[in-house]
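>>> Sequence first, then the predicted structure:
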Amino acid sequence: MTARLIARTPSAVATQMVIGTILETGVRTSPNQEIVYADKCRMTYLELQQRVGRLASALAAAGVKAGDTVAVMDWDTHRYLECFYAIPMMGAVLHTVNVRLSPEQVLYTINHAKDDVILVNREFLPLIDAVKDRIETVKTFILLDDEGGDVPAGFAGEYEALLAQADSNYAFPELDENTCATTFYTTGTTGLPKGVYFSHRQLVLHTFALRAVTSGDGQGRFNQSDVYMPITPMFHVHAWGVPYLATLLGVKQVYPGRYVPEILLKLLVTEKVTFSHCVPTIIQMLLGSEVVRQLDLSKWKVIIGGSALPKSLAKGAMEMGIDIFTGYGMSETGPVLTLANLMPHMEEWDMDAQADVRCRAGRPIPMVDLRIVDGNMNSLPHDGKTQGEIVVRAPWLTQGYLDDPANSEELWQGGWLHTGDIGVIDADGYLKITDRIKDVIKTGGEWISSLDLEGLILQHPGVAECAVIGMPDAKWGERPLALVVKKPDADVTSEAIQNLVADFAEKGVISRYGIPENIKFVDSLPRTSVGKLDKKLMRTEHLG
């Protein structure tokens, strides 16, 4: 049986889903709305559209054409937002470079992506200078500068000066919606970074799905009256795609530049920010500031991602009036797959019960098909207990790794994208991540979730941070090793932590096999460039 396709008259136009339509919608809706860069720059949406045209004209004058790759190395600025639009709208590919990688890793991503042009903030010139002789394909460098210094030799010019000379009426081409728009590199803890890539169509659909799940009234909603400030780097998965959503809605956008706690807190207050997203370490750092106790943060909504949100941290934020909740996704998924918004009846629950839900990964957003499966790809029950690997399908998932067919096929084995995460799904459809496949601790024939154990240890009032890794054991196969960072001047002992976990085991919260006899106090925990716990490095340091 063959399905019948729609008929199309010769004059009909199949309008393409392209990024430019997001910008056009925001400008049409809110032409005079503000976009702010720290204390350095303010513009309207109409001015943003004009500057996007000027940037495209300047890049074209520098030799950029459709199919080229333009890399950006910057903090979270209005310039980055302009690049989010101008470069893909030209038919070129935006490469958002992770500036927190090592120089060798940055070099690898530049060469692997075959960048043609790099826009680089003055702060990162030493990084570029360290590898410049080994950069293979870049023809042009453009300086991004807040300081007004000299333009280095060999650069095509400085960003603002080039825009000032450029025409705002750039004739953007009509693009196929499947044109590649962006690329960037995963920051996993194994092997070389892997390049993922996304089309215009994928980014537009991701934006629409976010709009669908965040619209309306209730907990965690994002509407036109909100003020948006990312606290997740724009180089990391398009700042979770939220700048595209913010532009579609025409909301006020605030870009803080480099993340400095005092500046973030100041902008939160002075610009009346109501919607952000960040990793747990950032919110923990902000809540630990002395200044924050004097602020009213009761209108601030914050999505937490990148790693698990500890219940103790969630409750600490909620006590300050912050509407905090979790989102889940990964570089390969563009990124958002789930959000832990409360169901309407849950908004009446007490703080402790709400925190349990807010700390889960959440429910799939529209158009996401998410399963937990066994080793044979059989779906597992949604009973909140049965663990399986999380596999997904959605219209915006990367279709492979850039120039890496073997890993691409492994990623999509069986026609589902394999996240490498283990989770459970409860009867209400909420996903809870229990571990990474490579991090789960197999002891005495049982699986112990390192994330669950970390969350319990973090409930000790003297513990600031905790990571749990598996250490080899001749009898049990593996046993948990808890690496613990104490709060300043806190009195914490191994015995106290063991007793705490034993109490939870007695209540059935965790298996008795999860009680760690191995506890090591450390000054800090290593993290990846995007703030995730680097357990590979921990294993190297503590297990050899």
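Great, that's in hand. The structure presented is a predicted model; accordingly, all values stated were derived computationally and were not measured.
>>> okay, CA-based contacts and neighbour counts for the rest of this
Fine.
>>> In contact with Phe84: list those residues for me.
Going by C-alpha atoms under 8 Å, 6 or more residues apart in numbering, Phe84 touches Leu94.
>>> Check which element follows the helix or strand where it lies along the chain.
Here Phe84 sits within helix 78-89, counting by DSSP states H and E. Moving toward the C-terminus from helix 78-89, the next helix or strand (DSSP H and E) is strand 93-96.
>>> Could you tell me how far that following strand lies from the centre of the chain?
Strand 93-96 has its C-alpha centroid displaced from the chain centroid by 16 Å (C-alpha atoms, centre = their mean, to the nearest Å).
>>> let's bring in a second one:
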Amino acid sequence: MPVKMLAPADEAYNYPLLIKQLLLSSQRYAGDNEIVGGNNGKRYSYAEFNERVQRLANVLTEAGVKQGDTVAVLDWDTPRYLECFFAIPMIGAVLHTVNVRLPPEQVVYTMNHAEDDLVLVHDDFLPLIAKVKDDLKTVKGYIQLSDADAPPEAPLDTIGDYEGLLAAAMTEFDFPDFDENAIATTFYTTGTTGSPKGVFFSHRQLVLHTMALAATTSMNDNMQLLQSSSVYMPITPMFHVHAWGVPYVATMMGLKQVYPGRYEPAMLLKLYMTEKVTFSHCVPTILQMILSSEKASTIDFSGWQVLIGGSALTQGLARSALDRGIQVYTGYGMSETCPLLSTSWLPLDAADLELDEQVQLRTKAGRPVPLVNMRIIDNKGRFVKHNGEDMGEVVVRAPWLTQSYLKEPEKGNELWENGWLHTGDVGTIDSSYTLEIRDRIKDVIKTGGEWVSSLDIENLISKHPDVELTAVVGLPDDEWGERPHAMVTVRAGAQVDHETIAEHLQQYVKDGAIEKWAIPDTVTVVDEIPRTSVGKIDKKVIRQQIKS
């Protein structure tokens, strides 16, 4: 029997889920809250921010940007970037958040592949763009972004500087309605092989992700991340999955927001203290960078809540953060998922739990957020039981997942095999719906016919008091197939070697947590563990370095 459909009234308004709707409520709740730029010390009320978004829309249309065009942004984390998050998609154009940490040839590739029409570029990246501008096939103009009151002379022709253009623009813009399935944003995710792949999200997807994220960050009594009194500072680049989508939530709620510019430990800590930041999000390596900075030793971090994602949060790092007063939680997702899929879930009696129990809860990928359907499948594509033991690949469905890769439908079909998005992660789900990621499929180590999780070994190594960060990879071995090898950074003045780590891991062999063959064959102590352009641990580079 067909579902019942009722015709709407002739005059009914078909409300499209557009990013402009998120901006509607921003001034209602903001009060005296400000949007602060750590890059230049400027502060904007929400009324000023809304006006600047409208001015930017006028600047863009005056520059010839039309619906369907693509506007690229190369900037640090600034209030200016937040204005682009809204103005560009709200006029019907596509926001391309360019990964400024990619090699020049990949920056050129992504800009050509996205067919960028207009480029907004910070002073720091103007030399790069000036050098490669003849290789950019579709770009028709540039706007200079500068933190200086008097912008330096640009090394290429521009339409003008951002602040000067905004100052001369009209203060009102009538943002149009259009199809909510129109593409709003695109950016590129890098893998271990091949060129970066473009992912893209519609207005509808971003609005639904925003609503789910808003609910998730306030629905758990022991994880009240975003409330009217919260002060938000991202420490995840705005070019990476829209800073995990949190700026859209913070703006919709009218929260005080602090944008630090380029990530420097001293500036991050200064802003944390002076602006009284309560919530941030970052990858584990950034958290470790903050905790190990010299200035951090004198700071009281109680009251700071930090959501960790991008890479696994080890139990050792979680314990270090908790010891310093930082309430850490895990968020799980990927570029293709906008990104949020699940977060830590703490029970009502969490404060009464022993520290070890809290650490275990905080480091798991947690429970799926509202509207996410998450399952585990075996190597034959069959669903496995949610018993916390049966492992398989994590597959998901949600209304905000990228529907394909830009101009690469064959790769999109691989991503969406059998109608589920395949994450490439191996995990378990228990009876309480809690997800635990055991490893990336490509990072599981097969040694002597047994599967060993690199994440499990990293977790145990991280518990050594002298270890700051660790990464474990598998390398080919003629006898065993693969053997684990570890790379670590250690605390200042500490002496750590293979014997130290092997002895430390023996206690877990005795306890039955790991088998003896899981102990790494080598331990390489380094000053810094290689990271990707978005701050994740780069195991591809680590394998190359250990081999050499």
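Now that the structure is in, tell me what you want to look at. The structure presented is a predicted model; accordingly, all values stated were derived computationally and were not measured.
>>> Got a TM-score for the two of them?
The TM-score (TM-score structural alignment, normalised by the length of the first structure) is 0.97; 544 aligned residues with a C-alpha RMSD of 1.4 Å.
>>> Run a quick neighbour tally on the aligned partner of Gly329 of the first structure in the second structure.
When the second structure is aligned by TM-score structural alignment, Gly329 of the first structure is paired with Gly333. Using other C-alpha atoms under 10 Å, Gly333 of the second structure is surrounded by 18 other residues.
>>> pretty sure Gly333 of the second structure is in contact with Gly366, am I right?
No. Contact criterion C-alpha atoms under 8 Å: Gly333 of the second structure and Gly366 do not qualify, at 11.1 Å.
>>> The first structure: which residue goes with Val396 of the second structure?
Using TM-score structural alignment to pair residues, one finds that Val396 of the second structure aligns to Val392 in the first structure.
>>> so that match sits right up against Gly414, yeah?
No. Using C-alpha under 8 Å, Val392 of the first structure is not in contact with Gly414, being 11.0 Å away.
>>> out of those two, which sits in the busier spot?
Between Val392 of the first structure and Gly414, counting by other C-alpha under 10 Å, Val392 is the more crowded of the two (20 against 12).
>>> and the more buried one, helix, strand or coil?
strand (DSSP: H, G, I helix; E, B strand; the rest coil).
>>> quick revisit: let me see the contact set for the match of Val396 of the second structure.
Going by C-alpha under 8 Å, 6+ apart, Val392 of the first structure touches 368-371, 416-419.
>>> mean shift of the longest helix along the second structure relative to the first structure?
Counting residues, the longest helix found in the second structure (DSSP state H) is helix 46-62. Helix 46-62 of the second structure, aligned to the first structure and superposed, deviates on average by 0.5 Å (mean C-alpha distance after the TM-score superposition for the first structure).
>>> Check which element follows that helix along the chain.
strand 70-74.
>>> by contact count, what packs against that following strand?
helix 79-90, strand 94-97, strand 118-122 (3 or more C-alpha pairs under 8 Å, 6 or more residues apart in numbering; DSSP states H and E).
>>> Met273 of the second structure: which of those is closest?
Closest approach to Met273 of the second structure among these (C-alpha to C-alpha): helix 79-90, 19.2 Å.
>>> Check which helix or strand the corresponding residue of the second structure for Lys536 of the first structure maps to.
With the correspondence set by TM-score structural alignment, Lys536 of the first structure lines up against Lys540 in the second structure. Element membership for Lys540 of the second structure (DSSP H and E) is helix 539-547.
>>> Would you mark the buried spots in that helix?
By neighbour count on 16 or more other C-alpha atoms under 10 Å, the buried set for helix 539-547 of the second structure is 539-540, 542-543.
>>> Equivalent analysis for stretch 387-403 of the first structure, please.
Using 16+ other C-alpha under 10 Å as the test for burial, stretch 387-403 of the first structure gives 387-402.
>>> closest to Val509 of the first structure among those?
Checking those against Val509 of the first structure by C-alpha to C-alpha gives Gln387 as the nearest, at 15.4 Å.
>>> Could you find the closest non-adjacent residue to the aligned partner of Ser449 of the first structure in the second structure?
Under the alignment (TM-score structural alignment), Ser449 of the first structure maps onto Ser453 of the second structure. In space, Ser453 of the second structure comes closest to Val444 once its chain neighbours are excluded; the distance is 5.2 Å by C-alpha to C-alpha, 6 or more residues apart in numbering.
>>> which residue lines up with that neighbour in the first structure?
Aligned by TM-score structural alignment, Val444 of the second structure pairs with Val440 of the first structure.
>>> I figured its match hits Leu453, correct?
No. Contact between Val440 of the first structure and Leu453 fails when scored by C-alpha under 8 Å: they sit 10.8 Å apart.
>>> What residues does Ala62 of the first structure make contact with?
Counted by C-alpha under 8 Å, 6+ apart, Ala62 of the first structure has contacts 140, 156.
>>> gap between it and Lys132 of the first structure?
Plainly put, Ala62 of the first structure is 19 Å away from Lys132 of the first structure if you go by C-alpha to C-alpha, to the nearest Å.
>>> go on, Phe325 of the first structure?
Separation of Phe325 of the first structure from Lys132 of the first structure (C-alpha to C-alpha): 42 Å.
>>> neighbour-wise, which of these two wins?
Remark: of Phe325 of the first structure and Lys132, Phe325 carries more neighbours, 28 against 13, as counted by other C-alpha under 10 Å.
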